[in-house]
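Novice: Here's a sequence, model it:
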Amino acid sequence: MIERGSPVPSVRVKLVGADGATDTTSDAVLGTGLVVFFAVPGAFTPTCHVNHLPGFIANEAKLRAAGVDRIVCAAANDHHVMKAWAEASGALGKIDFIADGNAEFAEALGLAKDMSGSGMGKRFARSAMLIRNGVVDAVFVEDAPGVNASGAPAILMALEAARS
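Specialist: Presented below is the predicted three-dimensional model:
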């Protein structure tokens, strides 16, 4: 698993934002400024759609006030699904989305989780990171179901603690 002080790996991904989907690399998306990156097992899945993403949408202004330049969400879904999720959730234009359809970025980060038992294949483990200029400052991985360590309130607390 990626650790504090590690550079973000360069993996081909699709970036979904207000302007549509573009081919790029993970390090290009996450390499400039202070980035809050969070990863979910899947777009539209119950916990991700109801508990994880909404916290980042609701706290966008607070995160920006804390110095965050970019908020990015990733899932092992295709870019069509990620765009539909961004639109349906009201996150489009506030949060950027990485579509990691083959879970290659999840693998490169050491955050891939085999969810084949429930018919979902390889996905991201629910997690979040603070990344500063392409280098990981902190990693938060959930060790139980639900959203605690990787949710927006925990990230805001980590940002506050880093300022102290």
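
Novice: From now on I want contacts and neighbour counts done on CA atoms only, so please keep to that.
Specialist: Fine.

Novice: Which residue is the nearest non-sequential neighbour of the residue nearest the centre of the chain?
Specialist: Nearest to the geometric centre of the chain sits Phe38, at 2.4 Å (CA atoms, centre = their mean). The shortest distance from Phe38 to any residue other than its chain neighbours is 3.9 Å, reached at Ala128 (CA to CA, 6 or more residues apart in numbering).

Novice: any idea how far the one you found lies from Ala144?
Specialist: According to CA to CA, to the nearest Å, Ala128 and Ala144 sit 14 Å apart.

Novice: neighbour-wise, which of those two wins?
Specialist: Between Ala128 and Ala144, Ala128 has the larger neighbour count (other CA atoms under 10 Å), namely 25 against 9.

Novice: Look at Ser3 and give its secondary structure.
Specialist: No Ser there; residue 3 is Glu. Three-state assignment for Glu3 (DSSP: H, G, I helix; E, B strand; the rest coil): coil.

Novice: Contacts only, for it.
Specialist: Glu3 is in contact with 136, 138-139, counting by CA atoms under 8 Å, 6 or more residues apart in numbering.

Novice: And this one, please, so the two structures can be compared:
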Amino acid sequence: MTQFVSRVISVARRQSLNYFGRQGFHLSSKNMVIAVGDQLPAIDLYEDAPSNKVNIAEVAAGQKIIIFGVPGAFTPGCSKTHLPGYITRAEELKEKGISSIFCVSINDPFVMAAWGKHQGADGKVRMLADTNGDFTKALDVEVDLAVLGGTRSKRYSMVVDNGTIKELNIEPDNTGLSCSLADRINA
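Specialist: Modelled structure (predicted):
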């Protein structure tokens, strides 16, 4: 019954966001997140600069993509394990039908671009900034990490096929490095 109620609230939340927009009415539940079978929200993220908007739902249309979220650019777990795993496996994942791999974090686009360059992500993983956390909030995967300055993203990964979430892996402790790693993706 609880799962059913969560699903109903999730649908109502998405419908309210579609009707009222990001500034309007928003239903939320502390434990509710986007689920397998849901459509990716149409949110603008930023690549390299504030002038380069990337609407993730539009990019996902007609493609099979991977999106993974991290708490912060240049942080130890993200820089030593999470992002490097996707960079290393990029070609293998693309051979399995993945069109693009996206790393999303609540940071500014300049920081994400510098982090990607520092890590050698060019041509392998696209670095997207969720500047105000709109994408993270729409997925309901935000977490308060005071040590990183407040609201950040839980660590997750997902496979999206033509805008529909086919696989979703959210770290049980929000920031750990287990189920959301590149070698756990079933592309």
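
Novice: Could you tell me the TM-score of the two chains?
Specialist: For this chain pair, the superposition-based TM-score is 0.88 by TM-score structural alignment, normalised by the length of the first structure; 154 aligned residues with a CA RMSD of 1.7 Å.

Novice: follow-up on the earlier one: quick one: secondary structure of the aligned residue in the second structure for the residue nearest to the centre of the first structure?
Specialist: Counting by TM-score structural alignment, Phe38 of the first structure corresponds to Phe68 in the second structure. Three-state call for Phe68 of the second structure (three-state DSSP): strand.

Novice: Tell me where the second structure has strands.
Specialist: 44-46, 53-55, 64-69, 100-105, 126-129, 142-145, 150-153, 156-161, 164-170 (DSSP state E).

Novice: so which of those strands gets nearest Gln15 of the second structure?
Specialist: Of all the strands of the second structure, strand 164-170 sits nearest to Gln15 of the second structure, with 16.1 Å by CA to CA.

Novice: Average offset of that closest one relative to the first structure?
Specialist: In the superposition against the first structure, strand 164-170 of the second structure averages 0.6 Å from its aligned positions (mean CA distance after the TM-score superposition for the first structure).

Novice: what does that strand correspond to over in the first structure?
Specialist: Against the first structure, strand 164-170 of the second structure falls on residues 135-141 (TM-score structural alignment).

Novice: what residues does that stretch touch?
Specialist: With CA under 8 Å, 6+ apart as the criterion, stretch 135-141 of the first structure contacts 2-8, 31, 125-131, 149-150.

Novice: same deal with stretch 45-56 of the second structure?
Specialist: By CA under 8 Å, 6+ apart, stretch 45-56 of the second structure touches 40-44, 108-110, 112-113, 126-131, 135.

Novice: and that stretch, which residues are buried?
Specialist: 45-48, 53-54, 56 (16 or more other CA atoms under 10 Å).

Novice: And it, end to end?
Specialist: One end of stretch 45-56 of the second structure sits 7 Å from the other (CA to CA).

Novice: which position in the second structure aligns with Ala28 of the first structure?
Specialist: So, by TM-score structural alignment, Ala28 of the first structure is matched to Glu58.

Novice: Contact partners for that match?
Specialist: Glu58 of the second structure neighbours (CA under 8 Å, 6+ apart): Ala42.

Novice: Please report the distance of it from Gly150 of the second structure.
Specialist: Separation of Glu58 of the second structure from Gly150 of the second structure (CA to CA): 29 Å.

Novice: ok, now which ones touch the equivalent of Arg152 of the second structure over in the first structure?
Specialist: Matched by TM-score structural alignment, Arg152 of the second structure corresponds to Arg123 in the first structure. By CA under 8 Å, 6+ apart, the contact list for Arg123 of the first structure reads 40-42, 75-76, 103, 106, 112-115.

Novice: Quick check: of these, which lies closest to Ala65 of the first structure?
Specialist: Using CA to CA, those come closest to Ala65 of the first structure at Val40, 24.0 Å.

Novice: how deep is that closest one tucked in, by neighbour count?
Specialist: Applying other CA under 10 Å, I find that Val40 of the first structure has 25 neighbouring residues.

Novice: Against Leu109 of the first structure, how distant is it?
Specialist: Counting by CA to CA, the gap between Val40 of the first structure and Leu109 of the first structure amounts to 13 Å.

Novice: what do you get for Lys94 of the first structure?
Specialist: With CA to CA as the criterion, Lys94 of the first structure and Leu109 of the first structure are 24 Å apart.

Novice: And the helices in the second structure?
Specialist: Ranges of helices in the second structure, per DSSP state H, are 2-20, 56-60, 76-77, 83-95, 109-119, 134-139.

Novice: Of those, which is nearest Ile185 of the second structure?
Specialist: Nearest to Ile185 of the second structure, of the helices of the second structure and by CA to CA, is helix 83-95 at 8.7 Å.

Novice: quick one: that closest one aligns where in the first structure?
Specialist: Counting by TM-score structural alignment, helix 83-95 of the second structure corresponds to residues 53-65.

Novice: what comes up buried for that stretch?
Specialist: So, applying 16+ other CA under 10 Å, buried residues of stretch 53-65 of the first structure: 53-54, 56-57, 60, 63.
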